[in-house]
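Student: Build me a model from this:
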Amino acid sequence: MSFLWAIIAGLIIGLLAKLVVPGRNPIPLWATILVGIVGGLVGNLLASAFGVADTNGVDWVRHILQIGVAAVLVAFVTPLWSRRRA
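Tutor: As a prediction, this is how the structure comes out:
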């Protein structure tokens, strides 16, 4: 069941990251999900390292870190994908 939640969270984080990155991001949905999953995992690690992983209420800093890492990955993957498709 946690695998399913990772896919759902990866989809949401990946789509939010694509919204943050300016310009057209023609990467496929499966790549968006993978970028979101990796962004979520790395964002959680960074939040734990900074001591903000578990707070009272909504963990806004953790979520911002997750989306930020995923946005960097989207910005990195998009030119690679565009070059591959050309």
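
Student: C-alpha only now, for contacts and for neighbours.
Tutor: Fine.

Student: Please enumerate the helices of the protein.
Tutor: 2-20, 29-50, 60-85 (DSSP state H).

Student: Any idea how far the longest one is from the middle of the chain?
Tutor: Spelled out, it's helix 60-85. Relative to the chain's own centre, helix 60-85 is displaced by 6 Å; criterion: Cα atoms, centre = their mean, to the nearest Å.

Student: One more sequence to fold, the one below, so I can look at both together:
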Amino acid sequence: MTVGALLSALAVGLAVGALGRLVVPGRQTVPRWVTAAVGVVAALLGSLTVRLAGDAGPLDFRETLVQVCASGVAVVLVVVTSGRHRSVTPPARTRR
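Tutor: Below is the predicted model:
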């Protein structure tokens, strides 16, 4: 990976991580740094995927598009799934 690809993945991941919280309605329990980190990691994986497929060139729009899509999906999944806690009801007591 080139330095440009790493910097674009970092920029895209941070931006989508910050904006991804706005897409999901309601209160989120995930810290902002987690959504930013997930966005950056997913953007890096998207960039790596495009480069392994051999479709990336210098300043390639497809690579940026894959980075945005991958980080957007990952951030939304993390925000939606992390806020749900299952409440376990205790078993009913029987009187003796």
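
Student: and the helices of structure 1 as JSON lines, adding mean neighbour count?
Tutor: Below are these laid out as JSON lines (neighbours: other Cα atoms under 10 Å):
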{"stretch": "helix 2-20", "mean neighbour count": "18"}
{"stretch": "helix 29-50", "mean neighbour count": "20"}
{"stretch": "helix 60-85", "mean neighbour count": "18"}
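
Student: To which residue of structure 1 is Leu48 of structure 2 aligned?
Tutor: Counting by TM-score structural alignment, Leu48 of structure 2 lines up with Leu45 in structure 1.

Student: Could you do Ala36 of structure 2 as well?
Tutor: Matched across to structure 1, Ala36 of structure 2 falls on Ile33, judged by TM-score structural alignment.

Student: separation between its match and Ser82 of structure 1?
Tutor: Using Cα to Cα, to the nearest Å, Ile33 of structure 1 is found at 17 Å from Ser82 of structure 1.

Student: and if you look at Leu65 of structure 1?
Tutor: For Leu65 of structure 1, the distance to Ser82 of structure 1 equals 26 Å [Cα to Cα].

Student: thinking again about what came up before, surely the match of Ala36 of structure 2 and Ile7 touch.
Tutor: Yes. Contact criterion Cα atoms under 8 Å: Ile33 of structure 1 and Ile7 qualify, at 6.6 Å.

Student: With adjacent residues omitted, what lies nearest to Val78 of structure 2?
Tutor: In space, and not counting its chain neighbours, Val78 of structure 2 is closest to Thr35: 7.5 Å by Cα to Cα, 6 or more residues apart in numbering.

Student: list the contacts for the one you found?
Tutor: With Cα atoms under 8 Å, 6 or more residues apart in numbering as the criterion, the residues that contact Thr35 of structure 2 are Gly17, Ala18, Gly20, Arg21, Val75, Val78, Val79.

Student: now with 7 Å?
Tutor: Gly17, Ala18, Val75 (Cα atoms under 7 Å, 6 or more residues apart in numbering).
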